[in-house]
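>>> my questions are about this predicted structure, shown below with the sequence.
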Amino acid sequence: MGITRNTVLEAWMNEHGYSSNSLADAVNAAVERLTGRTGGLDGSSIRSWKAGRVRWPKSATRKALEDVTGLPATALGFVPRGRTPSTPAPRQQEDLDMKRRTLVGGIAAAAAAAAAVPGTAGPRRIGMGDVDRLQHRFGEIIASDHRHGGQLGIEQRAAALADEALNLQNAGSASQRVRGNLYACAASFRSSAMWAAIDGRRYDDAKMHMREAQALAEMSGDQAIKFRIWSHAGTMYRHMGRPADALAANDVARNLHLTRRDPLFASLGLARQAAIHGAAQDRTGTRRAFEQAQDAMLRADPADYRPVWMLAFYDQAELDALALSAYLALGDHPTAEFHAHRCLSALRPHMIRSRAITTTRLAHAQLAQGDADTATATAMKVSADAATQHARVARMLQEFGAALRATAPGTTTVQTWTEHAATWRMTA
């Protein structure tokens, strides 16, 4: 077999501004954090990856690369030993129920008929290679979201890719399995467009994407993407100040049988339920749900197959981030600060958006405890990009400034904050 260039890794590096040498440095540092020994990569090592001469890096190096990028190695174009590039990775939900079989089968027949043009050699055959290509693009969307978060460009790109996945349904003939996977891809992209709109506080757009995503997920029969969409809906309603609707949406996600099979999905559902209880001022419900979420996380098997979006963000740091949000809403500021420090100490390098949100919330918790100087120093650690380009962060920092002026009027601390915030505006 010839060597196939890893164009997926190249695309990721170009998007995120990495040269071969700088990526080697980042992965070496991540190897040192994992093993205590500095990695031995250099620019030529990365060029070998891009050229396809190394198809599956060694385990420690591979884990370090995944920590740097926030993506599994397979989503970066690497191929496990013993698998050819054209062989699709195993997918859950291979055995779909009879209702979905009938629905997707009918659509498949209609699409094939529409694609058959008289006078041609016949329709193109759509296969798992097309699905794999879309899944690589989904990994790129996930990485962009964790780096930038809430941007209109991410939302628009994800929506366009959802349309691209749907257009493939009419581009030729395909098996029922491929068609189900294409609907799952389209639902995944729509759910990312939905999340970008939520994160940017564009709630009307988010609800439009949600309706599209829900319909596509039903046609795909993919439990994991159904969970993602309904769990996002719960978060959307929580941010909108509608805890009853948030609980109802999150309960749809939590009641999927996927959560009974995989404790990590159960943990995420419970952690988001706890955050909703916090917004609703339910202290007992908050504490109980977080205890259950932590227990479920400890029971989860790290070796189980999970989709790229789950692997890229949900871990102990995210559980603590949700606890921070809940206890801040409850007014339990010491507990909120505790979870903020735990989250920041465990956040993976690619979680740039999450670090900005957590740092801002930590500043709020410190200010509420009367420590204006420490709180201001914390808030000033937020990057100018996040402070000006991320809608949620920008709003929380504006609220922090107003609270600081009310807490410590006329002080040098307020003056320091005002001058620093002005530099953010000048760089916007």
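Now that the structure is in, tell me what you want to look at. The shown structure was predicted, so the numbers you read here are calculated from the model rather than taken from an experiment.

>>> going by C-alpha atoms from here, please, whenever you check contacts or count neighbours.
Will do.

>>> count the residues that sit near residue 426.
If you count neighbours by other C-alpha atoms under 10 Å, residue 426 ends up with 9.

>>> where's it relative to residue 128, distance?
According to C-alpha to C-alpha, to the nearest Å, residue 426 and residue 128 sit 48 Å apart.

>>> over to residue 365?
Taken as C-alpha to C-alpha, the span from residue 365 to residue 128 is 49 Å.

>>> ok, now residue 27?
Using C-alpha to C-alpha, residue 27 is found at 31 Å from residue 128.

>>> equivalent analysis for residue 238, please.
37 Å.

>>> who has more neighbours, the two?
Neighbour count, other C-alpha under 10 Å: between residue 238 and residue 128, residue 238 has more, with 23 against 19.

>>> the helix or strand hosting that one packs against which elements?
Using DSSP states H and E, the element containing residue 238 is helix 223-239. On a contact count with 3 or more C-alpha pairs under 8 Å, 6 or more residues apart in numbering; DSSP states H and E, helix 223-239 meets helix 176-199, helix 203-220, helix 243-254, helix 263-279.

>>> in addition, the following structure is provided for comparison:
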Amino acid sequence: MVSTGAVPNLAFRRLRGQRSAGEFAAAVRRAAREIGEQVACDARYIGRVESGEIRCPNYAYERVFLHMFPGTTLVDLGFSSRETVRGRGARATADTPPPTAPHRDTDEESDVLRRVFMTSGTATMATATLGLGGTPAAAAARPAPRRVGEAEVSAVEKAVRQIRLLDDRHGGDGLYRKASQPLRIAYALLDSGVAAKRSTAGRLHAGAGELAISVGWLAHDSGRFEDARSHYAEALATARVAGDAALEAHAFCNASFLARDTGRPRESVRAAEAGQRAAQPLGSPRLLALLALREAGGRAGLGDRTGCERAIGRAHAAFGRGRSDADPEWMSFFREAELEFLEAQCWSVLGEWSRAARHARRAVRLQDPHFTRNLALYRAELTWDLARAGEAAQAATEGHRVLDLLDRVRSTRIRAMLAGSVTALRPQRGTREVREFLERYAEVSGTRE
């Protein structure tokens, strides 16, 4: 909601011209990449700027805007000068909206990501990560630590685990921007090239790469697909530089997933196959199973039923070989419930809705209820499959259960899946269960029915 007394930024609106807010946001992200910045700009951010809710952008956005419009100042772009918006209250309106009541716990918990680096014992890192003492540019200009040792590497590894934990609870939407900051610090450490030992350097490369994948996943889950693609590519490059086959397999796994979700099934298959080649010598059947399911998803998108079935068969065979000491830590989510869910998605893409619904229902039944985001995800898949299978009343029942979880989960991906189910169910609104679900969905989402 726009702050009381906000003055619309008409100068910035004129700069957008005939482009939509989404198109302009994409241009901002491209400009950021040109100068090495990372900003999660979307149509909502542009709207907040134009409404006057954001009186002054943060330093990263400032650099991007001045790069896009050379020779201008912030005042020329319709913003207030930074001196006029200093102080705690001003900073709250500068870039970060006040958290709404249902999600305040998410914002507070995700602040842990910044505190993680306090354990490193390196004053430079702590200062940069917490934003103390100046701008990101000023933090980057500080001397790097003379040696990167156990404390710094452990801080990177701890940040990866913390991101995964918070994602399991809440989804990616509320975490992405905060998680990007530890990632920049991790790569600054890599760039310093001053690891005390070769083993430390290897762990730092692995930790930074895993952090890039984790942040990429948050971008993916929150609908920032180009950002996700960039983070996954960064992780893959890190893996190649370090000769780390496990990191390479993980990067290809997520790249395959993203390609499938963004309508590039052939690329999804190629990435999954490359991941399987990297994973082959690692001795983890579960990793091979997951990569085979990524391939199956891509082949389903190509309409290759035979190839999809073969990949699913390989996945089940590998999964059946059980756990291994070589299984990567990040694969803790890949249990039987996830296996069933990924297979459900394949049959759904191939148009076998009832078969897909059977697997999705098994995924829901098998899922640990503590993994809130995945439970919401599996129920959203089940809602969609039931709706397309003609089981409208059952779909509505599952849709209610997804809505019950969305107070605790912030995932653009899950909300998009549920919106698709709503569209599929609208022709059946004469059914009481469907009508009640559609009315509740409209109330929760702020749409009209």
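Right, received. Where do you want to start? All values reported here derive from a predicted model rather than from experimental measurement.

>>> got a TM-score for the two of them?
The TM-score (TM-score structural alignment, normalised by the length of the first structure) is 0.66; 306 aligned residues with a C-alpha RMSD of 2.6 Å.

>>> where in the second structure does the helix holding residue 238 of the first structure fall?
Helix 223-239 of the first structure corresponds to residues 245-261 in the second structure, going by TM-score structural alignment.

>>> superposed on the first structure, where does that stretch end up, distance-wise?
Here the mean offset of stretch 245-261 of the second structure against the first structure after fitting is 1.0 Å, by mean C-alpha distance after the TM-score superposition for the first structure.

>>> from residue 428 of the second structure, how far off is the residue mapped onto residue 340 of the first structure from the second structure?
Taking TM-score structural alignment, residue 340 of the first structure has residue 360 as its aligned residue in the second structure. Shown here: residue 360 of the second structure relative to residue 428 of the second structure, a distance of 22 Å by C-alpha to C-alpha.

>>> contact partners for residue 205 of the second structure?
By C-alpha atoms under 8 Å, 6 or more residues apart in numbering, the contact list for residue 205 of the second structure reads 190, 238-239, 242.

>>> widest-spaced pair of these?
190 and 239 (12.7 Å; C-alpha to C-alpha).

>>> which of these two has more neighbours?
residue 239 (23 against 17).

>>> does the more buried one touch residue 248 like I think?
Yes - look at residue 239 of the second structure against residue 248 with C-alpha atoms under 8 Å: they come within range, at 5.2 Å.

>>> before we move on, back to that, tell me, of the contacts of residue 205 of the second structure, which are also contacts in the first structure.
On the basis of both residues aligned by TM-score structural alignment, their matches' C-alpha atoms under 8 Å, what survives of these in the first structure is 238-239, 242.

>>> possible to save these as a markdown table with distance to residue 154 of the second structure?
Formatted as a markdown table, those follow (distance: C-alpha to C-alpha, whole Å):
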| residue | distance to residue 154 of the second structure |
| --- | --- |
| 238 | 18 |
| 239 | 19 |
| 242 | 18 |
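
>>> ok, residues contacting stretch 313-325 of the first structure?
The contact list for stretch 313-325 of the first structure (C-alpha under 8 Å, 6+ apart) reads 70, 268, 271-272, 274-275, 278, 290, 293-294, 335-340, 342-347, 351, 358, 361.

>>> one more time with 6 Å
Here stretch 313-325 of the first structure makes contact (C-alpha atoms under 6 Å, 6 or more residues apart in numbering) with 275, 336, 339-340, 343, 346-347.

>>> tell me which residues of the one helix or strand residue 285 of the first structure maps to are tucked away?
Assigned by DSSP H and E, residue 285 of the first structure belongs to helix 283-299. Residues 283, 285-287, 289-290, 292-294, 296-297 are the ones in helix 283-299 of the first structure that count as buried (16 or more other C-alpha atoms under 10 Å).
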